[in-house]
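Chemist: return atomic coordinates for the entry below.
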Amino acid sequence: MHPRHFLTLLDFTPDELRRVIHRASELKHIRDQGQLHEPLRGKVLGMVFEKSSTRTRVAFEAGMNQLGGSAIFLSPRDTQLGRGEPVEDTARVLSRMVDIIMIRTYGHEVLERFAEYSRVPVINGLSDRFHPCQLLADIQAYEAHRGSIQGRTVAWVGDGNNMCHSWINAARQLDFQLRIAVPEGYDPDPDLIHAGGDRVSVHRDPREAVEGVHLVTTDVWASMGQEEEAKARMKAFSGFCVDDALMGLAAKDAVFMHCLPAHRGEEVSASVIDGPQSVVWDEAENRLHAHKALMEFLLLAQE
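Modeler: So this is what the prediction gives:
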C-alpha cells in the first residue's frame, strides 16, 4: 500500500481537509485543557530543512512531542543531500528509519521526487510552489473567529507566490471566492488561475480586490531567496500595503491574516497587523495544532 502524502491541498479531498481542520480545533482544545494526548507514542518524525524556519520547525517538533512521538531535525549540514546525494537515495534510506517526513525546501520537484521513493508519508513544510500546511492553520483561524469559510470572499494582496498558489487551491477545495491583487509581472501561475475557474479572479487595483471581502491576507514582497530583487519589488508593490484605508474597504467584520514573518510598513502597516481585526497570532499558533492533526491523519487514519 502506497503512503498518503501532503504536498499540496489537492492531495486530500475537500472532506478530508475539513476533517483535518476540525481535528486541529479539537486538538487545540485538548491542549488548552491541559489534557495528555499521545496517540503517536513511539513514532518518529524526520524533518528535513533546506530553508530556515521558526514556526514550521517549532510547530512540527513541539507537535510531535505533544502527540507522544519524537522529531529529528536535519539541516543541509546534517544530511548527504547537502553533499549531492540523489534525493531518491535519501528518500529510500530515511523512510526506512522514520515514520513520517516533513521537508522544507526550495524546489517543489524535490518534494515530488522524495515522495515517489518514500515508504512513509511526506509533508510539504514549504516549497517554492506551495505552502499547504499554512493554509490549514489559516482556515482553522478564520473558522474559529467567523464560522465556515464556504461561500465567503477572500482577498490576497501581494505577490503571486507559494502562499497565493495555496490560497487558489484552498478556494477550489473549500468553495470560496478568491480575489488576487497583484501588480503586473508578479501574477501567480496561470495554470493554477485557470484551474481555479470562476472562484478566482486577478486584479491590479488592491482596492477593487478588497471591497467587501471577509478576509484580507498578504505576505512579504520579497521571499527567502529573492533578496536581490527586493528594491525592484518595493517599487512594483508600492500601493499594495494593507493599511487602515485598505482594510476599511473590506466588510466590517473582516479579519486580517499574515503567514509571518512580517515587515511592518511594507506589505502591512503596524496598525493593521497589531490592530483589532488581526488574527495573526491565533493563525500562527494554529500551525502547531494543524500540524498535529495532519500527522495524526497521515499516520493513524490510514491504518
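Chemist: from here on, just use CA atoms for contacts and neighbour counts.
Modeler: Fine.
Chemist: wait, what's in contact with Arg41?
Modeler: Remark: with contacts taken as Cα atoms under 8 Å, 6 or more residues apart in numbering, Arg41 is in contact with Leu67, Gly68, Gly69.
Chemist: from the residues you listed, which is closest to Lys43?
Modeler: Out of the contacts of Arg41, the one with the shortest distance to Lys43 is Gly69. That distance is 4.8 Å, counting by Cα to Cα.
Chemist: can you tell me the centre-most residue of this structure?
Modeler: Closest residue to the average C-alpha location of the chain: Gln134 at 2.1 Å, with Cα atoms, centre = their mean.
Chemist: against which helices or strands is the strand or helix carrying it packed?
Modeler: If you go by DSSP states H and E, Gln134 is part of helix 132-146. In this structure, helix 132-146 packs against helix 14-32, strand 122-126, helix 162-174, helix 280-296, with contacts taken as 3 or more Cα pairs under 8 Å, 6 or more residues apart in numbering; DSSP states H and E.
Chemist: got the angle between it and helix 280-296?
Modeler: 120 degrees (axes from the mean of the first three to the mean of the last three Cα atoms, to 10 degrees).
Chemist: helices of this protein, start to end?
Modeler: 14-32, 55-66, 87-94, 108-117, 132-146, 162-174, 190-196, 206-210, 230-236, 244-247, 270-273, 280-296 (DSSP state H).
Chemist: mind checking how far the fourth one is from the chain centre?
Modeler: Using Cα atoms, centre = their mean, to the nearest Å, the distance from the centre of helix 108-117 to the centre of the chain it belongs to is 18 Å.
Chemist: coming back round to it: can you lay out the helices of the chain as a markdown table showing distance to His258?
Modeler: What follows is the helices of the chain, written out as a markdown table (distance: least, Cα to Cα, whole Å):
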| stretch | distance to His258 |
| --- | --- |
| helix 14-32 | 18 |
| helix 55-66 | 13 |
| helix 87-94 | 32 |
| helix 108-117 | 22 |
| helix 132-146 | 9 |
| helix 162-174 | 10 |
| helix 190-196 | 21 |
| helix 206-210 | 15 |
| helix 230-236 | 18 |
| helix 244-247 | 13 |
| helix 270-273 | 8 |
| helix 280-296 | 6 |
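Chemist: to Asp78, which of the ones you listed lies closest?
Modeler: Closest approach to Asp78 among these (Cα to Cα): helix 87-94, 12.1 Å.
Chemist: show me what that closest one is packed up against.
Modeler: Using 3+ Cα pairs under 8 Å, 6+ apart as the contact test, the elements touching helix 87-94 are helix 108-117.
Chemist: for the comparison step, fold the sequence that follows:
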Amino acid sequence: MMEAALKVPAEGSADVLRGRDFLALVDYTPEELMYLVRLGIELKKKQKSGETYHPLKGKTLGMIFEKASTRTRVSFEVGITQLGGSALFLSKNDIQLGRGETIADTAKVLSRYVDGIMIRTFAHRNVIELARYATVPVINGLTDLSHPCQALADYMTVLEYKGKLAGLKVAYIGDGNNMVHSLMMGAAKFGMHMAVSSPDGYEPDAGVVQLTKEHAAQTGGSYTFCRDPKEAIAGADVVYTDVWASMGFEQEQKDREKAFSKYQVNADLVRYAKPDYLFMHCLPAHRGEEVSADVIDGANSIVFDQAENRLHAQKAIMAALMG
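Modeler: Next up is the predicted model:
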C-alpha cells in the first residue's frame, strides 16, 4: 500500500522538494502538489514563449521501462531535454533486472551514474524498494497501483480550464485501476469531490479508498462510490474514463466488455454532467468501448491538452526534485 504522507514544510520553497522521490500523491502535502502544478504551468509558459530554461543542465535521467509506453517515454525524454539535461532509455532487456540482479543493487549502481531515475513497471513495491536503495530521486512513471505523474498533469489541465480545483466534482466511470487511484488521492488533496462508478468486482482498491477518505476529510473534499454511472456523473465538472482492460489484463478483454457494457461514457450519459463539463482520458483510448467517438472528439473533450501537460507537469517534478 502507499506510504504515509511525509511531514515536511509547505509550499513555496523548491529546497523542500529537492532530493525527494515522487512515488505517490499521498506522499505530498496539498501545498506541495499545488506548487508542482503551478510550476508546471510556469514551465509551459516559458516553453511556449521560446524562453530557454536549463535548471538541469548536465544532468541525466535514467528511464527504466518494464512496461511499454508512448506518452511516458516521449514526455520524460523531451522534458528533461527542454530543461537542459539528457535521458537514458533502459528497457527490461537493457539492464540486469531481467536476469536476476536485485532491485537494491540496480538502485545503488544507477545512483552512481545518473541524477534521477524514472521507472514504469508493474508491482508498486518494486518502485518503493528502488527508492529505498537509490541515493537519487526516483519518479514513479506508472505501477499497477498508481499513476501519479498522469494525475498531476490532469489536475494541472483542470486548473488551466476552470481556474480552481477545490470544490469541483470529478466523476470517474470505469475500471478501478491505477489511474483512478491517483485521481482519487489528487482530488482528496485538492479538496475536490470524487465520485467513482464501476461494475461489481472492478471497484478501486479498498486501502486506497480509505486513504482517500481520510485525506478528503482534512481538505473539505469527499469520496463517493456509485454503482449507477448516472448517479456518479450527476452535476460533474469533470468526467473521466480509462480503457476497460489496462496493460497486463488484455486476456480479460471479452469478460470486461460484458461487465462494463453499461459503463460507456457516451452522449446519453454525459447529459447528466454540467453543460460545461470537461471530458478527460489518459489515453490510449478505444473509441466505441469505454467512450463514444462523439464524446472524446467533442467540444468538451480536453484529452490532447492533458496529454501535452504530461510534458510540463513532469518537467516540474524533475526540476523540483533534481534541480
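Chemist: got JSON lines for the helices and strands packed on helix 132-146 of the first structure, with distance to Ser223 of the first structure and mean neighbour count too?
Modeler: Conversion of these to JSON lines gives the following (distance: least, Cα to Cα, whole Å; neighbours: other Cα atoms under 10 Å):
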{"stretch": "helix 14-32", "distance to Ser223 of the first structure": "26", "mean neighbour count": "17"}
{"stretch": "strand 122-126", "distance to Ser223 of the first structure": "12", "mean neighbour count": "26"}
{"stretch": "helix 162-174", "distance to Ser223 of the first structure": "10", "mean neighbour count": "23"}
{"stretch": "helix 280-296", "distance to Ser223 of the first structure": "18", "mean neighbour count": "23"}
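Chemist: tabulate those (a markdown table), appending distance to Ala250 of the first structure.
Modeler: Putting these into a markdown table (distance: least, Cα to Cα, whole Å) gives the following:
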| stretch | distance to Ala250 of the first structure |
| --- | --- |
| helix 14-32 | 25 |
| strand 122-126 | 29 |
| helix 162-174 | 18 |
| helix 280-296 | 17 |
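Chemist: nearest to Met102 of the first structure, out of the ones you listed?
Modeler: Taking Cα to Cα, strand 122-126 is the member of those nearest to Met102 of the first structure, at 4.6 Å.
Chemist: what about the alignment partner in the second structure of Leu10 of the first structure, how many residues close to it?
Modeler: For Leu10 of the first structure, the aligned position in the second structure is Val26, judged by TM-score structural alignment. Each residue near Val26 of the second structure was counted by other Cα atoms under 10 Å, and the total is 24.
Chemist: follow-up on the earlier one: might one say that the residue nearest to the centre of the first structure is in contact with Met257?
Modeler: No. Checked against Cα atoms under 8 Å, the pair Gln134 of the first structure and Met257 is beyond contact range at 11.0 Å.
Chemist: nearest to Pro39 of the first structure, of the helices and strands packed on helix 132-146 of the first structure?
Modeler: With Cα to Cα as the criterion, Pro39 of the first structure lies closest to helix 280-296 of these, at 7.8 Å.
Chemist: now that closest one: which residue numbers in the second structure?
Modeler: Against the second structure, the aligned range for helix 280-296 of the first structure is residues 303-319 (TM-score structural alignment).
Chemist: show residues contacting the matching stretch.
Modeler: When contacts are defined by Cα under 8 Å, 6+ apart, stretch 303-319 of the second structure is touched by residues 22, 36-37, 39-41, 43-44, 55-56, 71-72, 75-76, 78-80, 83, 149-150, 152-154, 156-157, 279-283, 296.
Chemist: that stretch vs the first structure, average offset?
Modeler: Its match in the first structure and stretch 303-319 of the second structure itself, once the structures are fitted together, sit a mean 0.4 Å apart by mean Cα distance after the TM-score superposition for the first structure.
Chemist: pretty sure Ile119 of the second structure contacts Pro137?
Modeler: No. The pair Ile119 of the second structure and Pro137 fails to qualify as a contact (Cα under 8 Å) at a distance of 11.0 Å.
Chemist: so what sits against both of those two?
Modeler: A shared contact of Ile119 of the second structure and Pro137, defined by Cα under 8 Å, 6+ apart, is any residue touching both; here there are none.
Chemist: return the residue of the first structure that is most distant from the centre.
Modeler: Checked against the mean C-alpha position of the first structure, the extreme residue using Cα atoms, centre = their mean is Arg83, at a distance of 28.4 Å.
Chemist: can you find the partner of it in the second structure?
Modeler: Alignment of Arg83 of the first structure against the second structure is given by TM-score structural alignment, with Arg99 as its counterpart.
Chemist: can you tell me how far its match is from Tyr161 of the second structure?
Modeler: In this structure, Arg99 of the second structure lies at 46 Å from Tyr161 of the second structure, with Cα to Cα, to the nearest Å as the measure.
Chemist: repeat that for Pro199 of the second structure.
Modeler: Relative to Tyr161 of the second structure, Pro199 of the second structure is positioned 30 Å away (criterion: Cα to Cα).
Chemist: try Gly207 of the second structure
Modeler: If you measure Gly207 of the second structure against Tyr161 of the second structure using Cα to Cα, the figure is 31 Å.
Chemist: tally of neighbours for Asp255 of the second structure?
Modeler: The number of residues packed near Asp255 of the second structure is 11, by other Cα under 10 Å.
Chemist: Asp253 of the first structure now?
Modeler: Other residues within reach of Asp253 of the first structure, judged by other Cα under 10 Å, total 12.
Chemist: which position in the second structure pairs with it?
Modeler: Correspondence of Asp253 of the first structure to the second structure, assessed by TM-score structural alignment: Asp276.
Chemist: my guess is that match contacts Ser301. True?
Modeler: No. The pair Asp276 of the second structure and Ser301 fails to qualify as a contact (Cα under 8 Å) at a distance of 10.3 Å.
Chemist: residues contacting Ala107 of the second structure?
Modeler: Contacts here follow Cα under 8 Å, 6+ apart; on that basis Ala107 of the second structure touches Leu130, Ala131, Tyr133, Ala134, Thr135.
Chemist: now do the alignment partner in the first structure of the fourth one against Ser70 of the first structure, distance only.
Modeler: With TM-score structural alignment as the criterion, the equivalent of Ala134 of the second structure in the first structure is Ser118. When distance is defined by Cα to Cα, Ser118 of the first structure is 19 Å away from Ser70 of the first structure.
Chemist: neighbour-wise, which of these two wins?
Modeler: Ser118 (24 against 20).
Chemist: my read: Gly82 of the first structure touches Leu74, true?
Modeler: No. When contacts are counted by Cα under 8 Å, Gly82 of the first structure is not listed as touching Leu74 (10.4 Å).
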